[in-house]
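Novice: Provided below are the primary sequence and the corresponding predicted coordinates.
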Amino acid sequence: MNLAKGFRGGERQTALLIETLASRGNLQQTLVCRKDSPLREVLRDVSGLRFVSANHQLAGHGSVRKADTVHAHEAKAVHWAFLHHGLKGVPYIVTRRVDTPVKDRPSNRWCYRRAVRRVAISRVIMRELEMRGWGGVDLIPSAFSGLPTCEEATRRFHDTFAGKFLVGHAGALVDRHKGQRVLLEAARLLETRLPELQFVFLGDGEDREMLERESADQPNVAWLGFKENIGDYLAGLDMFAFPSRNEGLGSVLLDVMNVGVPIVATDVGGIPDIVQDNKTGLLVPKDDAIALSDALTRLYRSESLRAQLSQSAKQQLDRFSPEAMADSYISIYESIFRQEP
């Protein structure tokens, strides 16, 4: 179940799980999603996957064949799963992906308490759910996507900024969440100090026009928009900056680590589950452009530190693989099939 309108990190992880489970060949899957969901296009070639349309929580229940379990991947899907349980008695799993606390209201209490299992993708989400007292919580982190890369495309991208050291950012252009303004302020601080640094923003979102307008006088900033072949661009970066103000986990960091790019990120939400300060990346306080610029400067000036952090980061990726994520969920599914607590 995923009733989201767009396609962001949670939807990418939903798709990744479906694709990985399909490769096992021993599960029948149905995806309940909106009629206009981008997930339909992303997953159109997945063998045996059936789609059911539901633009809201009351729709689609009659179109779902008898299921052994329902897996809800976002907030509206949780309420859909609760209703489906009431209508057809199907047990359901909830995966919580955002680090904002679930509102303590009757509908949420009912939905989470009736779930047969509750899953958090990071320790901070796990703690928040446990504090609610709505039942036990499993920890299953998101996975890296294994994004395809093309050496020629990556080379062309890097050559566009010949002679520059590329500091990249990728994510929805929503400043209240991703903190792009903090990175823009850091870029201003470094504009004359380190003019060889070029800040490259990948992605789109509601704040794009505003952010572009505010940075129009910054020659060291480039806005490249949304890219289907994001792996080609991540692989061409020299450093990655992730100044989020809040973050459930930050799965894009796993994709950055997978292509060997060192990271500076904020110490918020689930990010410390991925980025261990001075071991697999550098962490800075949120909303602190000076600390961010200092960390970027430190990383830029030390090639050995960049290599050390990148190598250590890549060594931890086995526990964030799609196979590891699928194995954990299959274990939960099988416990439900066996009617274990």
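Specialist: Done, it's in. Numbers count the residues shown, from 1 in each chain.
Novice: When you work out contacts or count neighbours from here on, use the C-alpha atoms and nothing else.
Specialist: OK.
Novice: Just the endpoints, please. Distance across stretch 87-102?
Specialist: Stretch 87-102 has an end-to-end distance of 24 Å (CA to CA, to the nearest Å).
Novice: residues of it that come out buried?
Specialist: Of the residues in stretch 87-102, 90-99, 102 count as buried by neighbour count, 16 or more other CA atoms under 10 Å.
Novice: cool, stretch 207-221 as well?
Specialist: For stretch 207-221, the neighbour count (16+ other CA under 10 Å) marks 208, 211, 215, 220-221 as buried.
Novice: Which single one of the buried residues of stretch 87-102 is nearest to residue 150?
Specialist: residue 97 (30.4 Å; CA to CA).
Novice: for residue 95, helix, strand, or coil?
Specialist: strand (DSSP: H, G, I helix; E, B strand; the rest coil).
Novice: Doesn't residue 17 belong to a helix?
Specialist: Yes: under three-state DSSP, residue 17 sits within a helix.
Novice: for it, what are its contacts?
Specialist: Counting by CA atoms under 8 Å, 6 or more residues apart in numbering, residue 17 makes contact with 322, 325-326.
Novice: Shouldn't residue 211 be within a strand?
Specialist: No: under three-state DSSP, residue 211 sits outside any strand and is assigned helix.
Novice: How about it, nearest residue that isn't a chain neighbour?
Specialist: Leaving aside its chain neighbours, residue 211 sits nearest to residue 181 (7.4 Å; criterion: CA to CA, 6 or more residues apart in numbering).
Novice: The structure to be compared is supplied as follows:
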Amino acid sequence: MRILHVDTGKSWRGGQGQVMSLHRELTKAGVSSHLVCSESGELYRRAKGEGLSVEEMPLRGEWDIFSARRIAKLLKTGNFTHLHLHSSHAQGIGLVAARLAGFRNVIVTRRVDFVPKKHLFNRWKYGSGVARFVAISLAIKEILVNFGVSPEKIRLVHSGVDPDKTRPGSGESFRRELGLAPGELLAGNISHLADHKGLKYLIDAVPLVLANHPNTRFVIVGSGELEEELKMQAKSLGLGGKLVFTGFRKDVDAIMDGLDIFVMSSHMEGLGTIVMDALASKTPVVVTGAGGIPEIVEDEKQGFVVPAKDPKALAGGIIRLLESPELRAAFGEAGRKRVIEKFSARAMMEGNLRVYEELLK
């Protein structure tokens, strides 16, 4: 068995983290695995830094015939048994490559819960050229079925994380950086600053929390197209230093350890691996019921699940956790246990491996 993975993302987001984890875990398990990713991208840099089998290509959009031909050549000469495509653009380029190479064992992982548009190109992308679709949540599986993909071609494999990557105590430096006083609690979000992350609803929730708990601090970690707009919203609400925007950070594991509460405000979400990271680090959560998030968090067991686009509900969940150290501790312990049992990177690898093995029968 030899797997060729393709991912076109240049920045580092949840999808790239999952590709990296799968590649790493397959390699550790003795499965031959090779990754093609965008030149000069963060995924390439990190995979190369770990000594994993990787090469970079231009991967410019879905119609990059030059990259498709290079991938087709790899398929013909590299003794690969499977082609695993991990992003929308990778799906387009990879399917062209597979057609050029006469290659049939094509797997597509879908991680987003956006509904595909029903135009001719998408009908081809989701058609007979794909042997199996991997949906990372039941919500995404339903979207694929509604689009017209046969349920027999879809396999559910939840994303997974390394439950031990956050080192206890590593967040103290971040708390000092923010100037947190003893007794001040910190709630925050780590994500790409895009509309579907629902951060405007989190920002609207902050004054509601501060009205009850004025010593609480908030942080939003990440960058994205809405960064300036969200900063203006916070300024208009007079939040000042109560809400800090850090921009993109590479030390997100340490930052997660520094949070007392993690808040996921998305109104669309494929699954939400950052929520798994929070649970693994024993950080209690307040999350919305968007997409696949409720498949991770059971309401009032590992955290609170509230309606999306509802600042009052978000604030209510945060306030309940602020007011109960015992509840924060109980949710933290239960969350870590859930990730270890159901959402580890190894479990994710084993789920994908079963898909690969199925196609060899």
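Specialist: Everything's here; your move. Keep in mind the model is a prediction, meaning the values are calculated, not measured.
Novice: Tell me how they score on TM after superposing.
Specialist: For this chain pair, the superposition-based TM-score is 0.93 by TM-score structural alignment, normalised by the length of structure 1; 336 aligned residues with a CA RMSD of 1.8 Å.
Novice: So which residues of structure 2 form strands?
Specialist: 2-7, 32-38, 54-57, 82-85, 106-110, 132-135, 154-156, 186-190, 217-221, 243-247, 261-264, 285-288, 303-306 (DSSP state E).
Novice: Superposed on structure 1, what's the mean shift for the third one?
Specialist: So that's strand 54-57 of structure 2. Here the mean offset of strand 54-57 of structure 2 against structure 1 after fitting is 2.5 Å, by mean CA distance after the TM-score superposition for structure 1.
Novice: follow-up on the earlier one: now the two most distant members of the buried residues of stretch 87-102 of structure 1.
Specialist: With CA to CA as the measure, no two of the buried residues of stretch 87-102 of structure 1 lie farther apart than 90 and 99, at 27.3 Å.
Novice: Using a markdown table, lay out the buried residues of stretch 87-102 of structure 1 together with distance to residue 148 of structure 1.
Specialist: Shown next, in a markdown table, are these (distance: CA to CA, whole Å):
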| residue | distance to residue 148 of structure 1 |
| --- | --- |
| 90 | 37 |
| 91 | 36 |
| 92 | 33 |
| 93 | 31 |
| 94 | 30 |
| 95 | 27 |
| 96 | 27 |
| 97 | 25 |
| 98 | 27 |
| 99 | 29 |
| 102 | 35 |
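Novice: which one of the residues you listed is nearest residue 154 of structure 1?
Specialist: residue 97 (30.8 Å).
Novice: quick revisit: rebuild the strands of structure 2 as JSON lines, extending it with distance to residue 65 of structure 2.
Specialist: What follows is those, written out as JSON lines (distance: least, CA to CA, whole Å):
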{"stretch": "strand 2-7", "distance to residue 65 of structure 2": "15"}
{"stretch": "strand 32-38", "distance to residue 65 of structure 2": "15"}
{"stretch": "strand 54-57", "distance to residue 65 of structure 2": "12"}
{"stretch": "strand 82-85", "distance to residue 65 of structure 2": "16"}
{"stretch": "strand 106-110", "distance to residue 65 of structure 2": "18"}
{"stretch": "strand 132-135", "distance to residue 65 of structure 2": "23"}
{"stretch": "strand 154-156", "distance to residue 65 of structure 2": "28"}
{"stretch": "strand 186-190", "distance to residue 65 of structure 2": "36"}
{"stretch": "strand 217-221", "distance to residue 65 of structure 2": "37"}
{"stretch": "strand 243-247", "distance to residue 65 of structure 2": "35"}
{"stretch": "strand 261-264", "distance to residue 65 of structure 2": "38"}
{"stretch": "strand 285-288", "distance to residue 65 of structure 2": "40"}
{"stretch": "strand 303-306", "distance to residue 65 of structure 2": "45"}
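Novice: Of the ones you listed, flag the one that's most buried.
Specialist: The highest mean neighbour count among these, using mean count of other CA atoms under 10 Å, belongs to strand 285-288: a mean of 28.
Novice: so where is that strand in structure 1?
Specialist: Using TM-score structural alignment, strand 285-288 of structure 2 lines up with residues 263-266 of structure 1.
Novice: ok so, going back, the aligned residue in structure 2 for the residue nearest to residue 211 of structure 1 and residue 219 of structure 2, how far apart?
Specialist: If you follow residue 181 of structure 1 across to structure 2 using TM-score structural alignment, you land on residue 200. Distance of residue 200 of structure 2 to residue 219 of structure 2, given as CA to CA: 13 Å.
Novice: ok, now residue 10 of structure 2?
Specialist: Distance from residue 10 of structure 2 to residue 219 of structure 2, by CA to CA: 25 Å.
Novice: circling back to that earlier point, quick check: the match of residue 181 of structure 1 touching residue 228?
Specialist: No: using CA atoms under 8 Å, residue 200 of structure 2 is not in contact with residue 228; the gap is 11.8 Å.
Novice: So what does residue 223 of structure 1 match up with in structure 2?
Specialist: Mapped onto structure 2 by TM-score structural alignment, residue 223 of structure 1 lines up with residue 245.
Novice: residues in contact with its match?
Specialist: Contact partners of residue 245 of structure 2, counting by CA under 8 Å, 6+ apart, are 219-222, 231.
Novice: Try it again at 10 Å.
Specialist: By CA atoms under 10 Å, 6 or more residues apart in numbering, residue 245 of structure 2 lies in contact with 188-189, 218-223, 227, 230-231, 234.
Novice: Format those residues as CSV; extra columns: distance to residue 311 of structure 2.
Specialist: Shown next, in CSV, are the contacts of residue 245 of structure 2 (distance: CA to CA, whole Å):
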residue, distance to residue 311 of structure 2
188, 14
189, 14
218, 14
219, 16
220, 16
221, 19
222, 20
223, 22
227, 19
230, 15
231, 17
234, 14
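Novice: What residue in structure 1 is the furthest from its centre?
Specialist: In structure 1, the greatest distance from the average C-alpha position (CA atoms, centre = their mean) is reached by residue 192, at 33.4 Å.
Novice: how about that one, what's its match in structure 2?
Specialist: By TM-score structural alignment, residue 192 of structure 1 lines up with residue 211 in structure 2.
Novice: Identify the residue of structure 2 aligned to residue 335 of structure 1.
Specialist: Under the alignment (TM-score structural alignment), residue 335 of structure 1 maps onto residue 358 of structure 2.
Novice: Can you get me a residue count around that match?
Specialist: Under the neighbour criterion other CA atoms under 10 Å, residue 358 of structure 2 is assigned a count of 10.
Novice: Whatever residue of structure 1 lines up with residue 28 of structure 2: what's it in contact with?
Specialist: Aligned by TM-score structural alignment, residue 28 of structure 2 pairs with residue 23 of structure 1. Residues counted as contacts of residue 23 of structure 1 (CA under 10 Å, 6+ apart) are 17, 46-47.
Novice: Residue 116 of structure 2 too?
Specialist: 122-123, 126, 143-144, 146-147.
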